[in-house]
Each structure stands twice: as C-alpha cells, then as structure tokens.
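Q: Coordinates for the following, if possible.
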Amino acid sequence: MNLNIRIRQQDFVLHPLGAAYWPEQEILLVADVHLGKVSHFRKYGSAVPVQAIVQNFIRMDQILKDFDPEHILFLGDLFHSSLNMEWDIFSDWVEKINNQVHLIAGNHDIISPLQYEALGIDIFSQLQIGEFMLTHHPEDHGDLFNICGHVHPGYKMRGGGRQLLKLPCFFRSGNQMILPAFGEFTGNYFMKPEEGDRIFAITGKEVIPVI
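A: Reported below is the predicted structural model:
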C-alpha cells in the first residue's frame, strides 16, 4: 500500500518497493539501483543467485504499471561499476518502455555518458525543479528541499520478546528526504533519527510511518 505525503505544497507518493512518485511533475524518483552489481560480484566468485539480476527490472516494471510516469529520474548509482552483461538487459528495457529516462550521476556512475546518450538518457550533476534540488549525495541547498539517495537508509524496528526487524526506509529530516536504495542487492545504513525526523519504513507490500 502506498503512502501519500506533502512537501512544500507538493504531493509525493511513497511506494513500498522504494520509489517515490511526484504527480505534479509526473516524475518517478528512484535511487541507487546498482545495476550490474550482481554480475560484478559473481565475476569474482560470490555466490549471488543469477535470478537477482532480473528482480530489479521486474520491480521497476511493477512501479511503472502503478504510476505510468512521464519521466523516470534515477538519483545516482544507476549502474554499479563498468559495463557488463546487465548493460544489455538495461538497454533492452529502456528501448521497450515509453517513459523519458534521466540520470543524476552518482559516485558509482563511471560508464561513459556517451553510452547513456545513445539510449536517449539525459545526465545531470544535480537538478532543480521549483523549490526542490535533486541530487545523489545528501546536500544542504539552503531554502531548497533536497531529495537524494546514496545513503541506503534503513531502520531497526524493535518489538516485544527481543524482536528485531531491519527494513529499508525513506528518511526525512529538515529540508531533506533520502530515498531507500532500490537495488535488489544493496544493503542498508541504519539511521538514528533525531527529534523532528520522519521514518517511513518499506516492506515491499506497504509503507509504514514509524515516527
């Protein structure tokens, strides 16, 4: 189940798979997919299931079906490292969708911009839309509200009987919201919220406002 929130008089729909839809701009925001990471680790002997490669695309197709956005904006670290077999899968996927794709380059995005340009993908270092500054790394942009990725935020939900549930989350603090990592094979950095911060944990099926 999605969760609707308001920021600066704009609507944002948080999806339980970890993306956010901005209906006023018809933009789907996705952070830290890290395509190619599975192939990269398998190349060096890690026993990562090959099925994990296609999961990112299955999940992305589900979100596109749910929102049908005009634009898909990746907030950095779209591809984990250098070119490998997953680039061909990504290229085929871009060719078949009917959405405009854009990338804010992250620290892992080392593939030549010419490769993205050949697919019709625009690349930015940052992008301002109205009162919002979209970046990869969390940054302070004064009065602008920063939407970003990079951190892979997560939260530890504790229950009775020593129960502990570790979940990815959307993390909002002050003039900033950090999106969870979308990639199937990434990991989390567990946040320690302070007074006034908001945590929206995701389970894959629902978005849970924790605090």
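Q: from here on, contacts and neighbour counts on C-alpha atoms
A: Noted.
Q: From Val54, how far out is Phe79?
A: Between Phe79 and Val54 the computed distance is 14 Å (C-alpha to C-alpha, to the nearest Å).
Q: more neighbours, these two?
A: Taking other C-alpha atoms under 10 Å, Phe79 and Val54 do not tie; Phe79 has more neighbours (25 against 14).
Q: Surely that one and Val33 touch.
A: Yes: in this structure, Phe79 is within contact of Val33 by C-alpha atoms under 8 Å, at 6.8 Å.
Q: Which strands or helices does the strand or helix carrying Lys65 pack on?
A: Element membership of Lys65 [criterion: DSSP states H and E] is helix 52-67. Where contact means 3 or more C-alpha pairs under 8 Å, 6 or more residues apart in numbering; DSSP states H and E, helix 52-67 is packed against helix 37-43.
Q: Now the second one, please; I'll put the structures next to each other:
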Amino acid sequence: MVPLSFAFPFCREEFVLLPGRALFWPREQALLVADLHLEKASFYARHGQFLPPYDSRETLGRLAEAVRETGARRVFCLGDNFHDSAGSTRLEDHAAGMLAALTRATDWVWITGNHDPAMEARHGGTMAEELEVAGMVLRHEARRGEVRPELSGHFHPRLQLKVHHRHIRRPCAVVSEDAQGAGRMILPAFGALTGGMNAADPAILRALQPARAIDALVPAGRKLARFSLWRDAA
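A: Next comes the predicted model:
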C-alpha cells in the first residue's frame, strides 16, 4: 500500500516520496527512480578496489518492492542507471533475471546519464536522452534556466542537519518553486552504493534557478518533513 502520508503537491499534480527513495506519480501510475548505478562494485573491482558484488541485486530488489507497493505500471529511470555504459554486460545471471522480470512487467524507460551515455537496453525497456510526460520534463541533470516542470537526478541530494550535537544525513528530494508557481525536483539517489551531496550545496541551488524557494523533502517517521534550503531575498 502506498503511504499517503508521504504525498505532496507538485506542479498541480500529486506525488508520493517513498521512504525507499523512489517517487510515485499516481495519476500516471508511474514510479520514478534516479541514479541506480548498477554494477558499481564490478566497475571498481576492475580497477583493483574490491567491494561486495551484490549491489545490483540489492538495488533491483528494493526497486521490485517499490513496484509491488505502488502497483506502478510504468517505470522511469532518470539516468546513471549503470555506473558505466558497459555495466549492463556485467550483470550476473541472478541480477539479470531480476531486471528482465521488471522490464517485462512494466512500461520501462531508461533515460541516459553522464555515467552511462552509451548504454544499451540489453535487459529490456526503451532508451531516451530525455522525455516529456504530461507536461513534465524527465532528464538526468537539472537544466539551469528551465521554466517547464522538471524531474531529474544526478546530484544525489542528502539533507544534513545537526541535532543535539549529532550530525544527521538523510537522502532527500529537493524541490523548487518559481514566481509563476511552477516547480522542479531533484530525486535522491536510489542505488545501493551511492553517496550523497549536501542538499544545500551551491551546485544544487544553482541548478534549480530561477526559483523563489527551494526545499528538501524527507520521509520521517509517518510523515513527510519539509526543510527550507533557500529563499529569494527580493
């Protein structure tokens, strides 16, 4: 069941930010995820840094659970799907079977990113550099100056707070609103081996301009918490 307490309005649509770092779009019956970075461990192993080789299984397992939880019929992956363009050739049989089952069960679209610009849809799905769905632009990296509603990834945003002498870091979505009430959103990284960038980093704030407000959204407990990152002083 979709946790409706994590629902929020965005560009005159309703979205749900799942605790597992996926975004659900009920009207389109679509699940959106960014920065899977599948086969990151095998990429590093090729360069002499050995990590547990099960990152793709973990990521795809969580993604399958999100599809089941939401009943999504469409899946949009917003770039950096694999850690490199050849990553799809390295999937071991079990992970490859998991991915093939997902792409057969849904209308699956891979949007390419800077890590995997030349990837091929070897395990199903279709490819696109960017896409527009119901007036919403889907791309990998937010385009500064974009005035249309936009969903993207790339930055791996994390909210960083200090509470009672403790430093707290949580993956988050970053949303902006411009003077006309339109908005843009950067999704958290979904992959098992993905780090994060401070959601208030100037690179993120610049990418979402023009804006009058920029906030971080974090599922916390049983509700969706909103934290202000930036406000136009004008």
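Q: what's the TM-score here?
A: Once the chains are overlaid, their TM-score stands at 0.87 when taken by TM-score structural alignment, normalised by the length of the first structure; 207 aligned residues with a C-alpha RMSD of 2.4 Å.
Q: picking that back up, where in the second structure does the helix or strand following the helix holding Lys65 of the first structure fall?
A: Sequence order places strand 71-74 as the next helix or strand after helix 52-67 of the first structure, per DSSP H and E. Alignment of strand 71-74 of the first structure against the second structure: residues 74-77, by TM-score structural alignment.
Q: Give me the contact list for the matching stretch.
A: 28-36, 106-111 (C-alpha atoms under 8 Å, 6 or more residues apart in numbering).
Q: Among the residues you listed, name the buried ones.
A: By neighbour count, with 16 or more other C-alpha atoms under 10 Å, the contacts of stretch 74-77 of the second structure hold 30-36, 106-111 as buried.
Q: how about the nearest residue to the equivalent of Arg198 of the first structure over in the second structure, chain neighbours excluded?
A: Superposed on the second structure with TM-score structural alignment, Arg198 of the first structure falls opposite Asp215. The spatial neighbour of Asp215 of the second structure that comes closest, neighbours along the chain excluded (C-alpha to C-alpha, 6 or more residues apart in numbering), is Ser228 at 4.5 Å.
Q: quick one: the match of strand 71-74 of the first structure to the first structure mean distance?
A: Superposed on the first structure, stretch 74-77 of the second structure shows a mean distance of 0.5 Å to its aligned residues (mean C-alpha distance after the TM-score superposition for the first structure).
Q: how about Trp108 of the second structure, what's its partner in the first structure?
A: In the first structure, Trp108 of the second structure lands on Val101 (TM-score structural alignment).
Q: show me where the second structure has helices.
A: 40-46, 55-70, 93-105, 202-207 (DSSP state H).
Q: Contacts only, for the most centrally placed residue in the first structure.
A: Most central in the first structure under C-alpha atoms, centre = their mean is Ala31, positioned 2.2 Å from the mean C-alpha point. Residues near Ala31 of the first structure by C-alpha under 8 Å, 6+ apart: 19, 74-78, 136, 148-150, 179-182.
Q: Tell me which of those residues fall in strands.
A: Using DSSP state E, the subset of the contacts of Ala31 of the first structure located in strands is 74, 148.
Q: with the contacts of Ala31 of the first structure in mind, which one is nearest to Val207 of the first structure?
A: Checking the contacts of Ala31 of the first structure against Val207 of the first structure with C-alpha to C-alpha, the nearest one is Ala19 at 10.9 Å.
Q: Asp32 is in contact with the closest one, correct?
A: No: applying C-alpha under 8 Å as the test, Ala19 of the first structure and Asp32 come out as separate, 10.3 Å apart.
Q: what is in contact with those two at once?
A: 180, 182.
Q: residue in the second structure matching Val210 of the first structure?
A: Using TM-score structural alignment, Val210 of the first structure pairs with Phe227 in the second structure.
Q: ugh, wrong one, I meant Leu164 of the first structure
A: Per TM-score structural alignment, Leu164 of the first structure is aligned with His167.
Q: Asp215 is in contact with the match of Val210 of the first structure, correct?
A: Yes: between Phe227 of the second structure and Asp215 there is a contact under C-alpha under 8 Å: 5.5 Å.
Q: The nearest residue to Asn198 of the second structure once chain neighbours are set aside and Arg169 of the second structure, how far apart?
A: The shortest distance from Asn198 of the second structure to any non-neighbouring residue, by C-alpha to C-alpha, 6+ apart, is to Arg158 (5.2 Å). Distance, Arg158 of the second structure to Arg169 of the second structure, by C-alpha to C-alpha: 6 Å.
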